[in-house]
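Asker: need coordinates for the below:
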Amino acid sequence: MKKIKLFVCLVLLLVGCQPQPQTQPQKEETKNTVSCHFIGDLLYEKPYYDWIEDDSQDKGYYDLVRPYLQNDDLSIANLETPIGGKELNISGTGYSFNASREIGKQVASLDLEVVSTANNHANDRGNQGIDNTLDFLKEKDILAVGTYYNQDDRDQGKYMTIHGIKFGFVSYTYATNQIVSDENQAKVALFNRPSDRKMTQAYKDLLTKEVTQTRENCDVLIAMMHWGNEFTYDISTQQEEVSQLLSDLGVDIIIGNHSHCSQPMEWINNNRTLCMYSLGNFVSADPIVDRTHQEFKNAYNVSMMVSLDIVEENNQISIQNIDYIPVINYYDEHLQNFKLIPYDQYTTQYETSHYHYHNGLTKEWIQQTYQKLIPEKLSNHQLQ
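Answerer: Down below sits the predicted model:
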């Protein structure tokens, strides 16, 4: 495997290189770049279904974000709604979710390469829902990570080679809403005991075994984690402990979700691992969110789309050009005209007509929130 060397672009300066003798032929340099975008939860809720009416039509919902994902090499999202199909009862309310194949086609239209399927909704429709989701994603050539047909499927590991760089993927969740039976434990990857959310030695050993095996067979290892607490910008003690463990095991990038808001992004373990604790909801449609106060009702509607490049040059790999842009999940005061809007395209007309504008969801609030979450050392850009 190639030697992994992670650093923030433009921070590391190479000095003291000795010139080659003129009589010695110059070694031809090779450089491969994989451009990436990481987005948050795809959570399909009832108001969105009500708006599209015929769920085969997205009515332009994704038009402004689709180009980002179609013009890169690797796009990753958290699919938090099973695509179990109409035969398993479509639902976008409460704690039980399931989408139709038509919604699945909307997901596929984003040109995602990888989705995490390990989250608390993974087992909402049981084994059949898991298998139907995996079947659909396989049909659309999207790599699913975190739920599996069986133990053999899980043991094979999940890999993808892009521009000569081999990526490995793992994904885990803290629990599922519907408990996975003992005989089906292989179908959903858990990182802790769901009854009390404690990482027992047995769960730690299993995670260590799987991550280590994947690390041995790839150049870049990405872990997708459904973890932490909902409706908070703060990182939990468990997130800190698990991220440290993953980094020690050789994970290069951690993509977190579950909090329904964005959380900090930082280098951890002496710049060994880039950790995004939570990207927030990319797709969602709950205007009420009765489980929290107004700050996080607003945050529920804004996610973080992270972009970066994985660069291989002369057998060394680096993470470069780390950047992000907030994406606003727009809908008007009548719960109509849903649209995903990157911050730089969020016009005054969109801003002032958003359902939550008069509750404080403004461009100024977005700017202030993300400036607190993301340190300058990771991204030099200033939100305008």
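Asker: C-alpha from now on. contacts and neighbour counts both.
Answerer: Noted.
Asker: mind listing what's buried along the longest strand along the chain?
Answerer: Determined from DSSP state E, the single longest strand within the chain is strand 316-330. The neighbour-count criterion (16 or more other C-alpha atoms under 10 Å) identifies 317-330 as the buried residues of strand 316-330.
Asker: other SSEs contacting that strand?
Answerer: Judged by 3 or more C-alpha pairs under 8 Å, 6 or more residues apart in numbering; DSSP states H and E, strand 316-330 is in contact with strand 3-4, strand 281-283, strand 302-313, strand 339-342.
Asker: what residues does it touch?
Answerer: The contact list for strand 316-330, computed with C-alpha atoms under 8 Å, 6 or more residues apart in numbering, reads 2-9, 282-284, 301-312, 337-343, 346, 350, 354-355, 366, 370, 378-379, 381.
Asker: wait, what's in contact with Val115?
Answerer: Counting by C-alpha under 8 Å, 6+ apart, Val115 has contacts Ile76, Ala77, Asn78, Leu79, Ile142, Leu143, Ala144, Val145.
Asker: now what about the helix or strand containing the first one, what contacts it?
Answerer: This points to Ile76. Here Ile76, judged by DSSP states H and E, is contained in strand 74-79. With contact meaning C-alpha under 8 Å, 6+ apart, strand 74-79 is reached by 34-43, 69, 111-117, 257.
Asker: same question, stretch 46-53
Answerer: Outside stretch 46-53, the residues within contact range by C-alpha under 8 Å, 6+ apart are 55, 58-59, 91-93, 284-286, 335-338.
Asker: try it again with 7 Å
Answerer: Identification of contacts with stretch 46-53 by C-alpha atoms under 7 Å, 6 or more residues apart in numbering yields Asp55, Asp58, Lys59, Gly92, Thr93, Ala285, Asp286, Gln336.
Asker: which stretches in the stretch 201-350 of the chain count as strands?
Answerer: Secondary structure of the stretch 201-350 of the chain, counting by DSSP state E, counting those that start in this stretch: strands at 220-226, 253-257, 265-268, 273-276, 281-283, 302-313, 316-330, 339-342.
Asker: let me have those in JSON lines, adding distance to Leu246 as columns.
Answerer: Below are these laid out as JSON lines (distance: least, C-alpha to C-alpha, whole Å):
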{"stretch": "strand 220-226", "distance to Leu246": "8"}
{"stretch": "strand 253-257", "distance to Leu246": "8"}
{"stretch": "strand 265-268", "distance to Leu246": "11"}
{"stretch": "strand 273-276", "distance to Leu246": "9"}
{"stretch": "strand 281-283", "distance to Leu246": "24"}
{"stretch": "strand 302-313", "distance to Leu246": "19"}
{"stretch": "strand 316-330", "distance to Leu246": "17"}
{"stretch": "strand 339-342", "distance to Leu246": "31"}
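Asker: before we go on, could you also do this sequence so I can check it against the first one:
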Amino acid sequence: MKKVLAMLISMVFLLSACGKEEQTYTATAGKPVPEVKTVKMAVVGDIMVHDYQYNEAYDPATDTYNFMHNFQDAKKYFEGNDLVIGNLELTFGGTDRPYSSFPCFNTPDSFLDAVKDAGFNLLTTANNHSMDTGKAGVIRTLDKLDEYGIEHFGTYRSQKERDTIFYKEVNGITFAFLSYTYSTNGIPVPDDYLVNLLDADLMTADIREARQNADVVVVMPHMGNEYEEYPRDVFVEWADLMFEAGADIVLASHPHVLQKMEYRKVDHGNGEHDGFIIYSLGNFISSQTTPPRNASIILHLTVEQVAEEAPNVTEVSFVPIWTQFRNAADENYFVVRSVTERLSLSQAEKDAQIRPKDQKRLEEIHHETASFLLGREIPFSEMQEEYIFPKN
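Answerer: All right, here's what the predicted structure looks like:
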């Protein structure tokens, strides 16, 4: 009888349990474990193709351009990231006009093969070279990006496109992406919707609208003075305006050299949380080979959202990089390299791949990049492939 009673009680408990939604509890507190959503981003600066790069990529036997080697060393630092973002500072204007670089960039479509292969899936197109091949070039560039499956924001084909903020849900977190440029180098913009210009009223209205629908608002302004390593007050004020309007992350470009970065405490009515800014990402690839324009970083950001709390930028790290433009045989050869990886080679390997003066330059870049961004001397004994940026 006792056995039968015990079986009946067990069945009651089992049936009761089947009618309830399963919950996860911590081992210690007996409370439900809050859901944690995580998004990882890799971000780089200016993606440019100058004449030296065209000439090196050109194969006269086939009359084609092959850029595939440009990012083969760097692409591993993009793997495992949900978003791989850069500033596309050129246009794909097509073959109706000659290929060209500064002052007006018209790049072979095949460069997109290398960009896509590297892992880029999101590009800002608002910069001072957006109008280099006119309205037709703006539209054709967007069409080519669509063809390659690379998403974009900052330039548009219509007023409706411009007024539709770019949202992207990643791992349950909704991001909004906006970008603006200070100028189009004096080239007229025949229709206002083609390029987002850095206008306080326009930008503030866009950010506030994005804030209503997004968990994280990312703004990528094209601003700053070229080749200056510290942002002037006016650009700090522009960044402050972006944060006040509702931005969580600001990723700026245009100076072609690195500028400082910092965490920012922000509160947009959903609780104080950690935001982030870098005032200039520098060059990712270009033919600007003189120091410090040939040194930059691959920036890694981790965004986490716990339950319904405001998302935080929980970790920032960076990989110092260098654009090699000539190989050990002193031939043009454009490849984005990890500084630490090259410095860690044996001397024989260095000599086989890198000119002696570039070996010296790599040591300088390590100091310029790591010590500058971390705010302290980083001796070679502490050299790392990737550095964690500390929260102060």
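Asker: of the contacts of stretch 46-53 of the first structure, buried ones?
Answerer: Using 16+ other C-alpha under 10 Å as the burial test, these include Asp55, Asp58, Gly92, Ala285, Asp286, Gln336 as buried.
Asker: now for the alignment partner in the second structure of Gly60 of the first structure, how many residues are close by?
Answerer: Using TM-score structural alignment, the partner of Gly60 of the first structure in the second structure is His69. When neighbours are defined as other C-alpha atoms under 10 Å, His69 of the second structure has 15 of them.
Asker: now do the same for His69 of the second structure: helix, strand or coil?
Answerer: helix (DSSP: H, G, I helix; E, B strand; the rest coil).
Asker: leaving out chain neighbours, which residue sits closest to it?
Answerer: Among residues not flanking His69 of the second structure along the chain, Val335 sits closest, at 6.5 Å (C-alpha to C-alpha, 6 or more residues apart in numbering).
Asker: out of the strands of the stretch 201-350 of the first structure, which is closest to Glu183 of the first structure?
Answerer: strand 220-226 (22.4 Å; C-alpha to C-alpha).
Asker: which member of the buried ones among the contacts of stretch 46-53 of the first structure is positioned nearest Leu64 of the first structure?
Answerer: Asp58 (12.5 Å).
Asker: ok, the closest one - contacts?
Answerer: By C-alpha under 7 Å, 6+ apart, the residues touching Asp58 of the first structure are Ile52, Gln106.
Asker: kindly report the same for Met265 of the first structure.
Answerer: By C-alpha under 7 Å, 6+ apart, the contact list for Met265 of the first structure reads Cys275, Met276, Tyr277, Ile374.
Asker: alignment lookup: it to the second structure.
Answerer: Superposed on the second structure with TM-score structural alignment, Met265 of the first structure falls opposite Met261.
Asker: and that match, how far is that from Arg140 of the second structure?
Answerer: Using C-alpha to C-alpha, to the nearest Å, we find Met261 of the second structure at a distance of 34 Å from Arg140 of the second structure.
Asker: and the contacts of Met265 of the first structure, which are buried?
Answerer: Listed as buried from those are Cys275, Met276, Tyr277, Ile374; burial here means 16+ other C-alpha under 10 Å.
Asker: and of the residues you listed, the nearest to Cys261 of the first structure?
Answerer: Proximity of those to Cys261 of the first structure was ranked by C-alpha to C-alpha; the top entry is Tyr277 with 10.1 Å.
Asker: distance of the closest one from Ser243 of the first structure?
Answerer: 9 Å.
Asker: and what of Leu74 of the first structure?
Answerer: Distance from Leu74 of the first structure to Ser243 of the first structure, by C-alpha to C-alpha: 22 Å.
Asker: what's the helix or strand for the aligned partner of Lys135 of the second structure in the first structure?
Answerer: Alignment note: Lys135 of the second structure maps to Asn127 in the first structure; criterion TM-score structural alignment. Using DSSP H and E, Asn127 of the first structure falls within helix 126-139.
Asker: pull the distance from that helix to the chain's centre.
Answerer: Here the centre of mass of C-alpha atoms in helix 126-139 of the first structure, compared against the chain's by C-alpha atoms, centre = their mean, to the nearest Å, lies 19 Å away.
Asker: repeat that for stretch 52-61 of the first structure.
Answerer: Relative to its chain's centre, stretch 52-61 of the first structure lies at 23 Å (C-alpha atoms, centre = their mean).
Asker: show me the contacts for the residue mapped onto Met220 of the second structure from the first structure.
Answerer: Matched by TM-score structural alignment, Met220 of the second structure corresponds to Met224 in the first structure. Contacts for Met224 of the first structure were tallied using C-alpha under 7 Å, 6+ apart; they are Ser116, Val170, Ser171, Tyr172, Ile254, Ile255, Gly256.
Asker: go again with 6 Å.
Answerer: Taking C-alpha atoms under 6 Å, 6 or more residues apart in numbering, we find Met224 of the first structure in contact with Ser171, Ile254, Ile255, Gly256.
Asker: counterpart of the first one in the second structure?
Answerer: Residue pairing (TM-score structural alignment): Ser171 of the first structure is matched to Ser179 of the second structure.
Asker: now swap in the last one and tell me
Answerer: Alignment of Gly256 of the first structure against the second structure is given by TM-score structural alignment, with Ala252 as its counterpart.
Asker: its match is in contact with Ser280, isn't it?
Answerer: Yes. The pair Ala252 of the second structure and Ser280 passes the contact test of C-alpha atoms under 6 Å, sitting 4.8 Å apart.
Asker: what about the helices in the second structure?
Answerer: Assignment of helices within the second structure using DSSP state H yields the ranges 2-18, 51-57, 111-118, 134-147, 159-163, 200-213, 233-245, 339-343, 347-353, 356-366, 372-374.
Asker: okay, those, which one's buried deepest?
Answerer: Highest mean neighbour count among these (mean count of other C-alpha atoms under 10 Å): helix 339-343, with a mean of 20.
Asker: now the counterpart of the residue nearest to His69 of the second structure in the first structure: how far from Val65 of the first structure?
Answerer: Under the alignment (TM-score structural alignment), Val335 of the second structure pairs with Lys339 of the first structure. As judged by C-alpha to C-alpha, Lys339 of the first structure and Val65 of the first structure stand 9 Å apart.
Asker: ok, now Gln371 of the first structure?
Answerer: Distance from Gln371 of the first structure to Val65 of the first structure, by C-alpha to C-alpha: 22 Å.
Asker: which of the two has more neighbours?
Answerer: Val65 (16 against 13).
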